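Novice: got a structure for you, letters missing:
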């Protein structure tokens, strides 16, 4: 069983060493809809996940064009994972101190078996851990997670894996498997976690769609057997056909005050029609389709695609795209359907048309929706690995974005398939 609760009014910084012994107790990130890394909350605006050297380097070397579409990188912390005398497991974050590690600091999620000396030396430099000096947030809940995967939130037990639930069922699987990997048979381990912006923090009821992007999901350093496994998986799903696949989602249902949830296993079974129907379901609540959100989503997707077209040597293998909005917001419900005509034509649906669309995003839309690129453990570019240097932009990812834009435009027009 795991217990995690917020610690109030705790400040950690270099001038306040006496507080280091207390640390900051971590909370589970309850809006995780996909992935196998154990995501934790340091505070309301910061999450952390087990450090992967390649992902860490990638975050620190993101070009400005893409940095605006990724969660803000905030540094590294040491996380003490320890079984307590009362049978719980406590996760506590401390400022990053390389000499304090009692474990091999390599993450379980490393893509390659070896990290370069440059990467390790870079990590051991004066890493920014700005968020560790902040208060741990205004969390009033106590969350207990059993090794079996059941969870107790404020003494309310959640263990039934249903589609409609107050807690996304995926996190039961993540914490059950993740904590077993981390602790194994040891009573205590110290792991490095990377600190990232909590991109759901501005939403009261985050509706989250996780899409696996690109036509290739294996990394350059994956073993041949793993590459073959991923290629088969891609061929049997929309990854190869469309360059986009559902990895997970949750949609808030106001009538029942629950989330409708789907996972990656559901996503692997979908064909083009099924994916379009699922995307349409994401933009629905109990009452109607949120047409007011489609225009800002389409504009932001095009902005991301335009940025990717300008990048050379970058590959985002097995990365995801998060599309988010606030399910608690009812603004825009009375949008007139003729406003959908304001969605400008897409200038990049064909390979021959490379012109950028002049339409720009309304700053107000960034409050209503958000789209971020995440999960860079298998991403690469020429400065990361001289052995594998790819030419030109990531056409597989761009192909996926183009098809995603097509699907969303079909939904905006009432699910009338466009000519293909």
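Specialist: Nice, thanks for sending it over. The model shown is predicted, which means the values in this text are computed figures rather than measured ones. Numbering: from 1, shown residues only.
Novice: okay, CA-based contacts and neighbour counts for the rest of this
Specialist: Fine.
Novice: Just give the closest residue to the most centrally placed residue in the chain, not the sequence neighbours.
Specialist: Nearest to the geometric centre of the chain sits residue 374, at 4.9 Å (C-alpha atoms, centre = their mean). Leaving out its chain neighbours, the residue that sits closest to residue 374 by C-alpha to C-alpha, 6 or more residues apart in numbering is residue 320, at 5.3 Å.
Novice: Pull the contacting residues for that neighbour.
Specialist: The contact partners of residue 320, taken as C-alpha atoms under 8 Å, 6 or more residues apart in numbering, are 210-213, 373-375.
Novice: this is the other structure I want to compare:
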């Protein structure tokens, strides 16, 4: 890993950032720092929220792993490279187990290193490597197959375009936050991204945006159920590919369509994974209890990830068996969250986030009926 000089002679380690294959929703592109860590452009509210995550929510959020400076550089042919720059003297860039992130990024990633890359041209077109063995089929795209989730590709185009416009020179520097890659524990992650709550706008939004957000909620299951599908990928064991849908599909769903989509989420191409329902319901009920205990907290426009892996077919392989029947539930996206004393916010709410709790209750009911 090359080192480069920084301000006042400080040495930096440069880490090439790759696109995160499994991003199913969101507005900004997620990059893969290493096999256990992802990063995204720093939003001040989200950064401050991660610094003070309530203790009882930490099991339901991605571990915050600090910040890095990111360098985006265009060459004379218009190709864009993205590098994370870590000060070599930095001591706090560590995960919870004390492992140095810069050192870990140098280690060989047997699962994904060298298998995929994203090249963005100044013209706005995109080149994606074909070396990865992951296949994504989108029901919402003209392109039948991708080697990166098509929504992730869309987010990267948007993010890089925005960053380049903000800095007109050939080199752009910006801050990113480092987060635990919550999908890293899975071999073939099936991911359901759910926009939670009956309200999506933050307290500081303009009247025009507030009206748009409210109309969006009224016309979707956000109003009737307190939750709507924002993105999904489901690994199909029969065809060895992912089926993907995006947020526009989710907005088109009524209550029956929402229930059917959750059914599709648990179907692996062969069967409905009813064996996962008890674990999913338990985690959702645990999260419901924790959110209910949080006075003044509001999680406007945040999402909830429900994830699971394929069932191990080889009972004799210990490592494979450890991967079987894994289910996880995580809260993400806190750019519009608030609570008493947060960033000097003038609006202070009372009680728990009832809209979020209503969405969790609806999810619990749907999965319980499925069981």
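Specialist: Received it, and whenever you're ready, just let me know what you need. Nothing here was measured: the structure is a model prediction, and the numbers come from that model.
Novice: Which parts of the stretch 51-200 of structure 2 are helices?
Specialist: All helices of the stretch 51-200 of structure 2, identified by DSSP state H, counting those that start in this stretch, fall at 101-106, 150-166.
Novice: Just the buried positions in the last one, please.
Specialist: Think helix 150-166 of structure 2. Across helix 150-166 of structure 2, burial judged by 16 or more other C-alpha atoms under 10 Å covers 150-157, 159-161, 164.
Novice: Tell me the one of those residues nearest residue 220 of structure 2?
Specialist: Nearest to residue 220 of structure 2 among the buried residues of helix 150-166 of structure 2 is residue 151, at 20.3 Å by C-alpha to C-alpha.
Novice: Over in structure 1, tell me which residue corresponds to the closest one.
Specialist: Using TM-score structural alignment, the partner of residue 151 of structure 2 in structure 1 is residue 170.
Novice: which helix in structure 1 runs the most residues?
Specialist: Counting residues, the longest helix found in structure 1 (DSSP state H) is helix 291-310.
Novice: mean offset of it relative to structure 2 (after superposition)
Specialist: In this overlay with structure 2, the average offset of helix 291-310 of structure 1 from its partner residues is 0.4 Å by mean C-alpha distance after the TM-score superposition for structure 1.
Novice: buried sites along that helix?
Specialist: 291-309.
Novice: contacting residues for the nearest residue to residue 328 of structure 1 once chain neighbours are set aside?
Specialist: Computed as C-alpha to C-alpha, 6+ apart, the closest residue to residue 328 of structure 1 that is not its neighbour in sequence is residue 205, at 5.3 Å. By C-alpha under 8 Å, 6+ apart, residue 205 of structure 1 lies in contact with 252, 326-328.
Novice: Quick one: map residue 205 of structure 1 onto structure 2.
Specialist: So, by TM-score structural alignment, residue 205 of structure 1 is matched to residue 188.
Novice: can you count the residues close to the aligned partner of residue 58 of structure 2 in structure 1?
Specialist: Alignment note (TM-score structural alignment): residue 58 of structure 2 maps to residue 67 of structure 1. By other C-alpha atoms under 10 Å, 16 other residues sit near residue 67 of structure 1.
Novice: got it, and residue 3 of structure 2?
Specialist: Residue 3 of structure 2 has 14 nearby residues by other C-alpha under 10 Å.
Novice: what do you get for residue 392 of structure 1?
Specialist: Neighbours of residue 392 of structure 1 (other C-alpha under 10 Å): 14.
Novice: so it sits right up against residue 315, yeah?
Specialist: No: counting by C-alpha atoms under 8 Å, residue 392 of structure 1 does not reach residue 315; the two are 9.4 Å apart.
Novice: can you give me the strands in the stretch 51-200 of structure 2?
Specialist: 64-74, 80-87, 118-120, 126-128, 136-138, 171-180, 190-196 (DSSP state E, counting those that start in this stretch).
Novice: so how far is residue 294 of structure 2 from the residue mapped onto residue 304 of structure 1 from structure 2?
Specialist: Per TM-score structural alignment, the equivalent position to residue 304 of structure 1 in structure 2 is residue 287. Noted for residue 287 of structure 2: a distance of 11 Å to residue 294 of structure 2, by C-alpha to C-alpha, to the nearest Å.
Novice: same question, residue 144 of structure 2
Specialist: Taken as C-alpha to C-alpha, the spacing of residue 144 of structure 2 relative to residue 294 of structure 2 amounts to 44 Å.
Novice: Who has more neighbours out of the two?
Specialist: The neighbour comparison of residue 144 of structure 2 against residue 294 (other C-alpha under 10 Å) goes to residue 294, with 17 against 12.
Novice: tell me the contacts of that one?
Specialist: Residues in contact with residue 294 of structure 2 (C-alpha under 8 Å, 6+ apart) are 351-353.
Novice: Please report how far it lies from residue 48 of structure 2.
Specialist: Residue 294 of structure 2 sits 17 Å away from residue 48 of structure 2, going by C-alpha to C-alpha.
Novice: just residue 354 of structure 2 next, same as before
Specialist: 23 Å.
Novice: what do you get for residue 285 of structure 2?
Specialist: In this view, residue 285 of structure 2 and residue 48 of structure 2 are 27 Å apart by C-alpha to C-alpha.
Novice: for residue 355 of structure 2, same thing?
Specialist: From residue 355 of structure 2 to residue 48 of structure 2 the distance is 23 Å (C-alpha to C-alpha).
Novice: Over to residue 187 of structure 2?
Specialist: Separation of residue 187 of structure 2 from residue 48 of structure 2 (C-alpha to C-alpha) stands at 32 Å.
Novice: Repeat that for residue 245 of structure 2.
Specialist: Taking C-alpha to C-alpha as the measure, residue 245 of structure 2 falls 31 Å from residue 48 of structure 2.
Novice: Counting neighbours, go ahead and name the busier of the two.
Specialist: residue 245 (26 against 14).
Novice: mind checking what the more buried one lines up with in structure 1?
Specialist: Residue 245 of structure 2 maps onto residue 262 in structure 1, by TM-score structural alignment.
Novice: And for residue 170 of structure 2?
Specialist: Residue 170 of structure 2 maps onto residue 187 in structure 1, by TM-score structural alignment.
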